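Participant: Fold the following.
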Amino acid sequence: MTGTVDARLKELGIEVPQPAKAVANYVGYVTSGNTVFVSGQITAKDGEILYKGKLGDNMSVEEGQEAARLCGINIIAQLYAATDGNLDRVKRIVKLGGFVNSTPDFVDQPKVINGVSDLMVEVFGDKGVHARAAVSAPSLPLGIAVEVDCVAEID
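Facilitator: This is a model prediction of the structure:
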C-alpha cells in the first residue's frame, strides 16, 4: 500500500483485510463508469462473525458503533479491490446505507451508524463526507448487529 489514504490508514492503525467473498448470488462490488457500488458489508473479521445481537436488547450503542466501524473497514477492503489497490482514486464516498438490527423501540440508529460515518471522514477527509441512511431492521443475516453498503465515486 502506498499513497495518501494508505498513509492515513497506517497512522490510524487500520489494517485493510482481504475483501470478503460473496456468500450468495452477488459480488462484493460493481463498478459502473466512475461509480462503485459496494454490497452490504457485515461484521466479519478474519473469517469470524463478530457483533451479533440486537441494539436495544443485548447491545449498547457503543458496541453498535464498533460494529459499524468494522463494516466500514470491510467497505474499504472492497474499495481497495475496486481501485486496483490505489485508494487515492476514491474521489468521494457518496452514500452509506446503514442497517441496524434493533428492537422496535430503539431510536438511536443514527448514533450507531456514526461509527462508519466517522471512519470514512477519518480515512478520506473531506472526500469521506457523505449522504446516508440509518434504518432499523428486525433482523440481519447471521444475527449480526449492523450491515452497511456504500456508493463511491472513483477516477
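Participant: use CA for all of it now, contacts and neighbours both
Facilitator: Noted.
Participant: Now do the lengthiest helix in the chain: which elements does it pack against?
Facilitator: Longest helix in the chain by number of residues (criterion: DSSP state H): helix 61-82. Under the contact criterion of 3 or more C-alpha pairs under 8 Å, 6 or more residues apart in numbering; DSSP states H and E, helix 61-82 touches strand 29-32, strand 35-41, strand 44-45, helix 109-124, strand 146-154.
Participant: Packed most tightly, which of the ones you listed would that be?
Facilitator: strand 146-154 (a mean of 24; mean count of other C-alpha atoms under 10 Å).
Participant: follow-up on the earlier one: and Ala81, which of the helices and strands packed on helix 61-82 is closest to it?
Facilitator: Minimum separation from Ala81 across the helices and strands packed on helix 61-82 (C-alpha to C-alpha) falls at strand 29-32, 8.8 Å.
Participant: what's the offset of that closest one from the middle of its chain?
Facilitator: What separates the centre of strand 29-32 from the centre of its chain is 16 Å, taken as C-alpha atoms, centre = their mean, to the nearest Å.
Participant: Here is the second sequence; please produce its structure so I can put it next to the first one:
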Amino acid sequence: MPHAIDARIEELGHTLPPAPAPAANYVPWVISGNQIFVSGQVSQANGSFITGKLGADLSTEQGADAARSCALSLLAQCKAALGGDWSRLKRVVKLTGFVNCTPDFHDQPKVINGASDFLVAVLGDAGRHARSAVGAPSLPLGVAVEIEAIFELA
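Facilitator: Predicted structure coming up:
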C-alpha cells in the first residue's frame, strides 16, 4: 500500500522518479544527527535535463516547472535516505535554489516557488521551510535550476 506522501504526489499528477545518481565525486545525501542533507538536484524530466537561461530562453513559469522537477528529485533522494520509510520524515528545513539567469532577471524567488509550493502541496505544514533563491550566470550542464535541501528526521 503506498504511503500518503507517494499517494499525494500521484494525486498532484506526478510520479516520484528514481533517486538520481551523483554526476561526480560526491554522495547524493548525508544523514548527520537528525538531519538529511541532500546534494543539489538539477532540473530534469523524462530522462532529459531542463536547460536554458531565465530571462532569455525560459519564462518564469517554465522556470517554476523546472524547480518543481528539482523538488521531485529532492523527495526521491530523501526517500532513498530513509530506506523508503516516509514515517521517518519530520519536515523540510531549508532549500537553497540556484537559477540560471541573465543579469537583469529578478524573479528568482518566483522560480524557486515552483519547488516550495510543490513541497507544501505534498507535505502540508511539514513542507514549509526556510529558503534562499539565488541567480547564477550558469549552472552545471546548462540546467535552468538546481536546488539543495535539508530535511529533519522524526
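Participant: ok so, going back, and the contacts of the next helix or strand after the longest helix of structure 1?
Facilitator: Heading C-terminal from helix 61-82 of structure 1, the first helix or strand you meet, by DSSP states H and E, is strand 90-101. By C-alpha atoms under 8 Å, 6 or more residues apart in numbering, the residues outside strand 90-101 of structure 1 that reach it are 53-55, 79, 83, 109, 112-113, 117, 120, 127-140, 144-155.
Participant: between strand 90-101 of structure 1 and strand 146-154, how big is the angle?
Facilitator: 170 degrees (axes from the mean of the first three to the mean of the last three C-alpha atoms, to 10 degrees).
Participant: Name the SS class of Tyr26 of structure 1, please.
Facilitator: coil (DSSP: H, G, I helix; E, B strand; the rest coil).
Participant: That one - how many residues pack around it?
Facilitator: Using other C-alpha atoms under 10 Å, Tyr26 of structure 1 is surrounded by 10 other residues.
Participant: So which residue is dead centre in structure 1?
Facilitator: Gly72 (2.5 Å; C-alpha atoms, centre = their mean).
Participant: Tell me the spacing between that residue and Ser39 of structure 1.
Facilitator: Gly72 of structure 1 sits 12 Å away from Ser39 of structure 1 when distances are taken as C-alpha to C-alpha, to the nearest Å.
Participant: Can you tell me the closest non-neighbouring residue to the corresponding residue of structure 2 for Ala81 of structure 1?
Facilitator: Structural alignment (TM-score structural alignment) places Ala81 of structure 1 against Ala80 in structure 2. Nearest non-adjacent residue to Ala80 of structure 2, counting by C-alpha to C-alpha, 6 or more residues apart in numbering: Ala19, 6.8 Å away.
Participant: Thought Met120 was touching the residue nearest to the centre of structure 1, still the case?
Facilitator: Yes: counting by C-alpha atoms under 8 Å, Met120 is a contact partner of Gly72 of structure 1 at 7.3 Å.
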